[in-house]
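Novice: return atomic coordinates for the entry below.
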Amino acid sequence: MVEEAAKKIKELLKEEEFFAAVVGGSGIELPGVEREIPYSEIPNMPLPAVPGHKGVVKLLSLNGKKVLFFEGRFHYYEGREDWEIRFIPELCSLLGVRVFIPTCASGAVSRKAAESEIGVIYDHINLLGRNPLVGLIKSYGARVFVNGKKFYSKRLVNAFLKKALELGIDAVPAVLAANLGPNYETYTEIRLLEVLGVDCVSMSTVPEVIAANFYGMECVALTVFTNDTLNPEASHEEVLEKAAERSAKLGKLIGEALIHL
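Specialist: As a prediction, this is how the structure comes out:
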């Protein structure tokens, strides 16, 4: 199923493999697009159902490095099955992607995050109650027991933090928690996340990182802090607005960092 999608992308983009792939969170866009393909033209590709996720894969060229940008992802709170959550990471592995970079919009939990704009994720807590690798042991055996302590590449985390410092971009290392959603957190849940050492919370990214590691790619995740979770008012519209406002800096950071990897 995914093999057909990979074949079609190679055919339409006229490229055989790609250096990196970026998955866009709500409202996040990247500049420098050469060509693009709607998800609807890719065989077996699921279609996004959430506002801010357009459902387009774009080809970017960064200093000669071919980068795929998936503008639209899939969330468990939509009622998705595991194969849909795994689809983009598995597709990227078949396209020769070496560096996998999911991005997301997140709510700031720690005061460090609340006072910053962008987070470079170096660890996570999976509170989804779901794991995209469930059931794969039937096909892959012991290979599914991936090491969570190696999910995030120290090399990539350090590279992105260093580049952010050089560019004057307000970025901090962060621990991400993934909640199932689609509701935003209660005050008591936020206090619990603080006790657990969480800097920010989202409804995505974590399962993609798990799947990408399973498929053998080097990972780092980036987040735009779109709201302070302690603010009594929270809305998807606010998330999209703040993500759009800060996505230019995120795009610049990704572009500059990838050029030097």
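Novice: all contacts plus neighbour counts: C-alpha atoms, from now on.
Specialist: OK.
Novice: can you tell me how far residue 7 sits from residue 114?
Specialist: Using CA to CA, to the nearest Å, residue 7 is found at 43 Å from residue 114.
Novice: and for residue 17?
Specialist: Distance from residue 17 to residue 114, by CA to CA: 38 Å.
Novice: and what of residue 239?
Specialist: 14 Å.
Novice: what is in contact with the two at once?
Specialist: residue 227 (CA atoms under 8 Å, 6 or more residues apart in numbering).
Novice: and for comparison, fold this next one:
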Amino acid sequence: MEQIQKRIDLAVDYIRSCTNRTPTMGLILGSGLGDFANTLDDAVIIPFGEITGFPVPSVEGHAGNLVFGNHNGKAVVALSGRVHYYEGLPQQEITIPTRVLAKLGVKTLLLTNAAGGVNLDFSAGALMLISDHINFSGQNPLLGKNMDEFGPRFPDMSDVYTKTLRQSLKVKALDAGIALEEGVYAMYAGPNYETPAEIRMLRTMGADATGMSTVPEALVAAHAGMQVIGISCITNMAAGVLDQKLDHSEVVETANRVKQEFLKVVSLAIDLAVE
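Specialist: Purely as a prediction, here's the structure:
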């Protein structure tokens, strides 16, 4: 963990050499959803590849930029793209950006992802607030020596996805004409999609959606004392729900189709951010 700590510190130092902004709201934007970063005013864009110690994504739909800017008068920082566990790096490494955001002053973190619908009442294009998660990745980013500057050895996880923010966002979205689903997100390591048998198991265990990200970042954010909002874009129904095979192009296509609704919900979430 000493090496991870060193990379975090180097990344923070480099970012501080580029900008002295101290946003309290952070965004991690998932597959096909990174365009929100392009809407920020007075933007400062730093490619991941230029940041010492930062992991760089290799998946289509993940730009790999750290973007500082303003939205409706609030200073925010957005990660346009993320590195996934299935890309071969340990979870302690793929969550370096989340810890960097904490050191930059972020108090509220919005996590977004593209997910497969497990709940049979969902349909492709729905937006789901994450109420809780199930970690089926087989790993945990908090393994190893505890990083005391961020949080305790045994952090509480009873309210990872902050209930008060979740409830407020649901009401605000409904007032704006957007009905948000709500449910449990299950993470598998990937990169393959889950089998129909695995999806049936997840449904039995209470999962509503499944994907290959978000949980490591949420665990690290909760450890660091951040408030977290999670939003899944249900870009496809999971394996076995429909009589068709799954394809990543469908994920990107559906994310693009609901982009405007998604951007509106993200905007509403920023308004709820802790100052």
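Novice: let me see the TM-score of these two.
Specialist: Here the superposed chains carry a TM-score of 0.93, computed using TM-score structural alignment, normalised by the length of structure 1; 259 aligned residues with a CA RMSD of 1.8 Å.
Novice: quick one: the strands in the stretch 51-200 of structure 1?
Specialist: All strands of the stretch 51-200 of structure 1, identified by DSSP state E, counting those that start in this stretch, fall at 56-62, 65-71, 99-108, 118-127, 171-179, 200-202.
Novice: residue 133 of structure 2 -> structure 1?
Specialist: Using TM-score structural alignment as the criterion, residue 133 of structure 2 maps onto residue 124 of structure 1.
Novice: give the burial count for the nearest residue to that match once chain neighbours are set aside, as a bare number.
Specialist: In space, and not counting its chain neighbours, residue 124 of structure 1 is closest to residue 176: 4.6 Å by CA to CA, 6 or more residues apart in numbering. Using other CA atoms under 10 Å, residue 176 of structure 1 is surrounded by 32 other residues.
Novice: which residue in structure 2 lines up with residue 176 of structure 1?
Specialist: Under the alignment (TM-score structural alignment), residue 176 of structure 1 maps onto residue 185.
Novice: residues contacting its match?
Specialist: 130-134, 207-211.
Novice: if I look at residue 32 of structure 1, how far off is residue 151 of structure 1?
Specialist: Counting by CA to CA, the gap from residue 32 of structure 1 to residue 151 of structure 1 is 28 Å.
Novice: the two: which is more packed in?
Specialist: Neighbours were counted for residue 32 of structure 1 and for residue 151 using other CA under 10 Å; residue 151 has more, 23 against 12.
Novice: what's the closest non-adjacent residue to the counterpart of the more buried one in structure 2?
Specialist: Taking TM-score structural alignment, residue 151 of structure 1 has residue 160 as its aligned residue in structure 2. Leaving aside its chain neighbours, residue 160 of structure 2 sits nearest to residue 222 (5.8 Å; criterion: CA to CA, 6+ apart).
Novice: all helices of the stretch 101-250 of structure 1, in order?
Specialist: Using DSSP state H, counting those that start in this stretch, the helices of the stretch 101-250 of structure 1 run over 111-114, 137-140, 154-167, 187-195, 206-214, 236-259.
Novice: need the winner for burial among those helices.
Specialist: helix 206-214 (a mean of 24; mean count of other CA atoms under 10 Å).
Novice: now that one, how far from the chain's geometric center?
Specialist: 10 Å (CA atoms, centre = their mean, to the nearest Å).
Novice: structure 2: which residue goes with residue 36 of structure 1?
Specialist: With TM-score structural alignment as the criterion, residue 36 of structure 1 matches residue 45.
Novice: wait, doesn't that match sit right on residue 65?
Specialist: Yes - counting by CA atoms under 8 Å, residue 65 is a contact partner of residue 45 of structure 2 at 6.5 Å.
Novice: between the two, who's got more neighbours?
Specialist: Neighbour totals were compared for residue 45 of structure 2 and residue 65, and residue 65 leads with 23 against 19 (other CA under 10 Å).
Novice: so residue 199 of structure 2 sits against residue 238, correct?
Specialist: Yes - the pair residue 199 of structure 2 and residue 238 passes the contact test of CA under 8 Å, sitting 6.9 Å apart.
Novice: return every residue with contacts to both of those two.
Specialist: residue 118.
Novice: rewinding a little: distance to residue 28 of structure 1 added to the strands of the stretch 51-200 of structure 1, as CSV?
Specialist: Formatted as CSV, these follow (distance: least, CA to CA, whole Å):
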stretch, distance to residue 28 of structure 1
strand 56-62, 12
strand 65-71, 8
strand 99-108, 8
strand 118-127, 12
strand 171-179, 16
strand 200-202, 14
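Novice: looking at the ones you listed, which one is packed in the most?
Specialist: strand 200-202 (a mean of 28).
Novice: packing partners of that one?
Specialist: On a contact count with 3 or more CA pairs under 8 Å, 6 or more residues apart in numbering; DSSP states H and E, strand 200-202 of structure 1 meets strand 99-108, strand 171-179.
Novice: of all the ones you listed, which one is nearest residue 63 of structure 1?
Specialist: Proximity to residue 63 of structure 1 (CA to CA) singles out strand 99-108 among those, at 15.5 Å.
Novice: between the closest one and helix 206-214, how many degrees?
Specialist: 160 degrees (axes from the mean of the first three to the mean of the last three CA atoms, to 10 degrees).
Novice: so where in structure 2 does strand 99-108 of structure 1 end up aligned?
Specialist: Under TM-score structural alignment, strand 99-108 of structure 1 corresponds to residues 108-117 of structure 2.
Novice: average distance between that stretch and structure 1?
Specialist: Following superposition, stretch 108-117 of structure 2 is found to deviate from structure 1 by 0.5 Å on average (mean CA distance after the TM-score superposition for structure 1).
Novice: check contacts around the residue at minimal distance from the centre of structure 2.
Specialist: Centroid-nearest residue in structure 2, with CA atoms, centre = their mean: residue 111, separated by 2.7 Å. Contacts for residue 111 of structure 2 were tallied using CA under 8 Å, 6+ apart; they are 27-30, 214, 217-218, 228-231.
Novice: one more pass at 6 Å, please.
Specialist: Listed by CA atoms under 6 Å, 6 or more residues apart in numbering, the contact set of residue 111 of structure 2 reads 28, 230.
Novice: now residue 129 of structure 1
Specialist: No residues are in contact with residue 129 of structure 1 under the rule CA under 6 Å, 6+ apart.
Novice: measure it to residue 77 of structure 1 for me?
Specialist: Distance, residue 129 of structure 1 to residue 77 of structure 1, by CA to CA: 11 Å.
Novice: now residue 3 of structure 2, what's its secondary structure?
Specialist: helix (DSSP: H, G, I helix; E, B strand; the rest coil).
Novice: what do you get for the one 4 residues further on?
Specialist: Counting by three-state DSSP, the backbone at residue 7 of structure 2 sits in helix.
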